[in-house]
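Participant: sequence? don't have it. structure:
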C-alpha cells in the first residue's frame, strides 16, 4: 500500500509517517510538501528510524518487505499513484490559537489550499482521501464538491475524540480507558455528539444515565486546547492524531485483505469518520461523522443506528452548523 501525505513536512504529517514506520512497516509513504528540504529531511530521518523498528526484539519485518519513505512535491502527485491520500496541509496557526474558537477561523484560511490541492489531485483516478486539516467536515465536503469522485472516497479524521471520551468515561466508570468504546458522531468541533447509548466496556453495554453528558463533552472539547496552551499551537495533539490516522490506514489495509485482521480492531466496533451524506440520518449535501466500515475504496458501509432522542437532536444541530458554513462558501448544492 502506498500512502501520500500532503503536508508531509508538518508536525502531524511527519508524525504520521513515523507512526506508520513502527506500526505498519510494509506501507510505502510519500511526504508531499511545498517545503522540499523539510520533506526530504523528515523522510530520511523516518527511513533511519525504520531500521530500528525492523530489527527490534519480537516479530520483525525483513528488508525485502519493508516500505519506503520518500519526499515529493505537489507537482509529483499525478506520478505517485497512491492508494490512499492523507490531506494535512494547512495555513499557519496564530500563536494565540489556543481556545475553542480558533477552529472557526480555519475555514477561510484553508479553503484556497483545498482548491489548489484539488487541482493537483484531479489527474488521479478516484482515491480514498483522508482529511485531517480543520475544519474537517467542511473541507471533506469541499473536496467532494471540487473533485466529484464517488463520495465513498472522502473521509474526515475524527478519532481523537473517541480516545478523549474514552479517557473521560474511564475515569467516571473506574475502568481503563483502553477498554472503553463510545462512538462520537456529528461535527469535529463544538457540535460533537457522544453516543452514550452505545457505550461499551470490554464489549459489554454500560449504564450511562447517571453521567453528566455536558461535562463529558466539555472535557472532550477543552482538552486539545489545554494541551496546546502548554506545548504551543505548532505541536497540537500530534501523538493521538498520528495514532488515530494510522489506525484508519491499517483498517483500510485490513478491509482490503481477505482473511486479514478485523478492520474494526480489538474492540470489534465501528468507528466514526466524517463523510458526505446522501440521506443517511435524514441529511444530505453535507459531511458529518457517522459510523462506517472501510475497505480499499474508502467507505464500504455507513451504519444507520437508532439514536436516543437527545443524540438525534444534537446531530441535527451539528448538521445545521456545517450547512451554514457550506452555504456561506457556496459549496456544491449551495450555489446561489
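Facilitator: Perfect, thanks for sending it. Treat the numbers as computed from the prediction; the structure is a model and nothing was measured. Numbers count the residues shown, from 1 in each chain.

Participant: hey, let's count contacts and neighbours off CA atoms from now on
Facilitator: Will do.

Participant: return the distance of the longest helix seen in the chain from the chain's centre.
Facilitator: In the chain, assigned by DSSP state H, the helix with the most residues is helix 309-329. Computed by Cα atoms, centre = their mean, to the nearest Å, the chain-centroid distance of helix 309-329 equals 19 Å.

Participant: now the strands for the chain?
Facilitator: Assigned strands in the chain, in chain order: 2-6, 28-32, 69-72, 84-87, 129-131, 154-156, 180-181, 184-186, 192-194, 200-201, 204-205, 271-278, 284-295, 298-302 (criterion: DSSP state E).

Participant: which residues sit against the longest helix of the chain?
Facilitator: 137-138, 185-187, 191-195, 283, 286-288, 334-335 (Cα atoms under 8 Å, 6 or more residues apart in numbering).

Participant: closest one of those residues to residue 213?
Facilitator: Among those, residue 194 lies closest to residue 213 (Cα to Cα), at 8.0 Å.

Participant: ok, now which ones touch the closest residue to the closest one other than its chain neighbours?
Facilitator: Leaving aside its chain neighbours, residue 194 sits nearest to residue 184 (4.7 Å; criterion: Cα to Cα, 6 or more residues apart in numbering). With contact set as Cα under 8 Å, 6+ apart, residue 184 has these partners: 161-162, 192-195, 272, 289-290.

Participant: switch to 6 Å and redo it
Facilitator: Residue 184 makes contacts with 162, 193-195, as judged by Cα atoms under 6 Å, 6 or more residues apart in numbering.

Participant: and residue 175, by the same measure?
Facilitator: With Cα under 6 Å, 6+ apart, residue 175 has no contacts at all.

Participant: which of the strands of the chain is buried the deepest?
Facilitator: Greatest average neighbour count among those goes to strand 154-156 (a mean of 29), per mean count of other Cα atoms under 10 Å.

Participant: need the contact partners of that one.
Facilitator: 129-131, 136, 273-275.

Participant: equivalent analysis for stretch 272-284, please.
Facilitator: So stretch 272-284 is contacted by 154-158, 286-292 (Cα under 6 Å, 6+ apart).

Participant: then stretch 117-126?
Facilitator: Applying Cα under 6 Å, 6+ apart, the external contacts of stretch 117-126 come out as 78, 149.

Participant: here comes the other one, which I'd like you to weigh against the first:
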C-alpha cells in the first residue's frame, strides 16, 4: 500500500507562523512536507534551514521556503500573515489593511489549483476567515479560523488555577468573536465531568472576573514580552493535525454559522467537529438566555465591520 503524502503550506513566517511550524513538526509525523511563504524570503529560507535541524529527532519532513504555486498539491494552507493593530487604530482600519494583504494571498493560492483546506489565524480572525471563504469561493466547511480556541485555552488555565485542579479536568469554552465581544459559556462548562456551576461554589463575581481576565490575558502577555504566539501556534497545529489525521476532534473555532445560534452567513467562535473534510458539524449548545444575547451581540458587531469592507 502506497502511503499518502501530506503537505502543508504556511503563509506568514512571523512569530506565530514559525512557532506553528515548530509545533507541527513535533506533533504530527504524518506531515511529509512544509513549505514556508513569506515576503521576507531570507527569513523563510533561514527558518526552513533552522527547522530542518529538528527533523533527525522528530520525523523526516521536507521543509523549504517556497511560493504560492507550491499550494497546488497541499492538503492545508495556513495563513498567519497580517499586520497587528496599532494604538488609535479602529477595528475597521485593521480589517481594511489585512483584507488587502489577504487578497494577495488567497487568489494566488486558489490560482495554483489548491483544493485543500484553508486555516486562518490572522486577526481579526472571524472577519478574515469569513472573507477568505468569500474570496476563495471554497465550500464553507473547507475554510477554518482559529476562533476562540486560544481564548478557551486561557479560560481553562484560569479556571484550573482558581479551583486548584489540573487543567485536564476543565472543559470550558469561550464563544463568539475572538475579541472584545466574546463570552464564556459557563453554563455548559464542566470540571472533572461535573457541571461547573453545581460542582463549585464560584459566585457571579468570580465568573465575571474570570471572563474579564481571559480578555486581558493577551494584553498582559504583550506588555511583558511584546507578542503572543505559543498558544495560538499550538491551536493551529492541533487543528491541522486533526485535519491530516482525520481525528474528528471538537474545538471552539471560527466556524460558518447558517442559522445556528440565530446567526447566518458569518464565521464565529463556536464548538465544531473537525476532520479531513474540514468542518464536519457545528455543535449548537443550548445557551442560556443571557448567553444567547451575547452571541447575537457578537455577531452584530462582526456584521457591522464586515458591511464596511470592500472586496
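Facilitator: Everything's here; your move. What you see is a predicted model, and the numbers here were worked out from it, not measured in a lab.

Participant: TM between them?
Facilitator: Overlay of the two chains. TM-score (TM-score structural alignment, normalised by the length of structure 2): 0.89; 299 aligned residues with a Cα RMSD of 2.0 Å.

Participant: thinking again about what came up before, can you redo the contacts of residue 184 of structure 1 as CSV with distance to residue 15 of structure 1?
Facilitator: Output for these, formatted as CSV (distance: Cα to Cα, whole Å):
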residue, distance to residue 15 of structure 1
162, 19
193, 28
194, 27
195, 29
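
Participant: closest to residue 20 of structure 1 among those residues?
Facilitator: Looking at these and their distance to residue 20 of structure 1, the nearest is residue 162, at 19.9 Å (Cα to Cα).

Participant: to which residue of structure 2 is the residue nearest to residue 194 of structure 1 aligned?
Facilitator: The alignment partner of residue 184 of structure 1 in structure 2, by TM-score structural alignment, is residue 174.

Participant: go on, residue 289 of structure 1?
Facilitator: So, by TM-score structural alignment, residue 289 of structure 1 is matched to residue 269.

Participant: pretty sure its match contacts residue 147?
Facilitator: Yes. Contact criterion Cα atoms under 6 Å: residue 269 of structure 2 and residue 147 qualify, at 4.8 Å.

Participant: which pair in the contacts of helix 309-329 of structure 1 spans the largest distance?
Facilitator: Farthest-apart pair in the contacts of helix 309-329 of structure 1 is 195 and 335; separation 32.8 Å (Cα to Cα).

Participant: which one's more surrounded, these two?
Facilitator: A direct count of neighbours by other Cα atoms under 10 Å for residue 195 of structure 1 and residue 335 places residue 195 higher, at 19 against 10.

Participant: relative to residue 126 of structure 2, how far out is the aligned partner of that one in structure 2?
Facilitator: The alignment partner of residue 195 of structure 1 in structure 2, by TM-score structural alignment, is residue 185. Distance of residue 185 of structure 2 to residue 126 of structure 2, given as Cα to Cα, to the nearest Å: 18 Å.

Participant: which part of structure 1 matches stretch 294-302 of structure 2?
Facilitator: The aligned range for stretch 294-302 of structure 2 is 314-322, by TM-score structural alignment.

Participant: give me the mean deviation of that stretch from structure 2.
Facilitator: Following the fit onto structure 2, the mean deviation recorded for stretch 314-322 of structure 1 is 0.5 Å by mean Cα distance after the TM-score superposition for structure 1.

Participant: how about that stretch: buried residues?
Facilitator: 314-315, 317-319, 321-322 (16 or more other Cα atoms under 10 Å).

Participant: would a markdown table of the residues you listed with distance to residue 76 of structure 1 be doable?
Facilitator: Formatted as a markdown table, the buried residues of stretch 314-322 of structure 1 follow (distance: Cα to Cα, whole Å):
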| residue | distance to residue 76 of structure 1 |
| --- | --- |
| 314 | 42 |
| 315 | 39 |
| 317 | 41 |
| 318 | 37 |
| 319 | 36 |
| 321 | 36 |
| 322 | 33 |
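
Participant: nearest to residue 1 of structure 1, of those?
Facilitator: Each of these was checked against residue 1 of structure 1 using Cα to Cα; the closest is residue 322, at 32.7 Å.

Participant: separation between the closest one and residue 183 of structure 1?
Facilitator: 19 Å.

Participant: next: residue 330 of structure 1.
Facilitator: 31 Å.

Participant: number of nearby residues for the equivalent of residue 162 of structure 1 over in structure 2?
Facilitator: Aligning on TM-score structural alignment places residue 162 of structure 1 opposite residue 152 in structure 2. Using other Cα under 10 Å, the number of residues around residue 152 of structure 2 comes to 25.

Participant: wait, isn't residue 152 of structure 2 in contact with residue 173?
Facilitator: Yes. Here residue 152 of structure 2 lies in contact with residue 173, judged by Cα under 6 Å, at a distance of 4.8 Å.

Participant: distance of the residue lying closest to residue 238 of structure 1 once chain neighbours are set aside from residue 47 of structure 1?
Facilitator: The shortest distance from residue 238 of structure 1 to any non-neighbouring residue, by Cα to Cα, 6+ apart, is to residue 12 (5.4 Å). Using Cα to Cα, one gets 17 Å for the distance from residue 12 of structure 1 to residue 47 of structure 1.

Participant: tell me which of those two has more neighbours.
Facilitator: residue 12 (26 against 19).

Participant: structure 2: which residue goes with the more buried one?
Facilitator: Per TM-score structural alignment, residue 12 of structure 1 is aligned with residue 16.

Participant: these two touch, right, its match and residue 228?
Facilitator: No. The criterion here is Cα under 6 Å, and residue 16 of structure 2 misses it with residue 228 at 7.9 Å.

Participant: which ones are touching residue 155 of structure 2?
Facilitator: residue 214.

Participant: identify the residue nearest the geometric centre of structure 1.
Facilitator: For structure 1, residue 157 is the residue whose C-alpha lies nearest the centre (Cα atoms, centre = their mean; 1.6 Å).

Participant: ok, it touching residue 132?
Facilitator: Yes. Using Cα under 6 Å, residue 157 of structure 1 is in contact with residue 132, at 5.4 Å.

Participant: how far is stretch 111-119 of structure 2 from where the chain is centred?
Facilitator: On Cα atoms, centre = their mean, the centre of stretch 111-119 of structure 2 falls 17 Å from that of its chain.

Participant: how far does it stretch from start to finish?
Facilitator: Per Cα to Cα, stretch 111-119 of structure 2 runs 17 Å from first to last residue.

Participant: can you show me the helices along structure 2?
Facilitator: 15-27, 41-52, 91-111, 125-136, 149-163, 196-199, 204-225, 230-244, 289-307.

Participant: so which bits of the shortest one are buried?
Facilitator: In other words, helix 196-199 of structure 2. So, applying 16+ other Cα under 10 Å, buried residues of helix 196-199 of structure 2: 196-197.

Participant: list the contacts of that helix.
Facilitator: So helix 196-199 of structure 2 is in contact with 189-190, going by Cα under 6 Å, 6+ apart.
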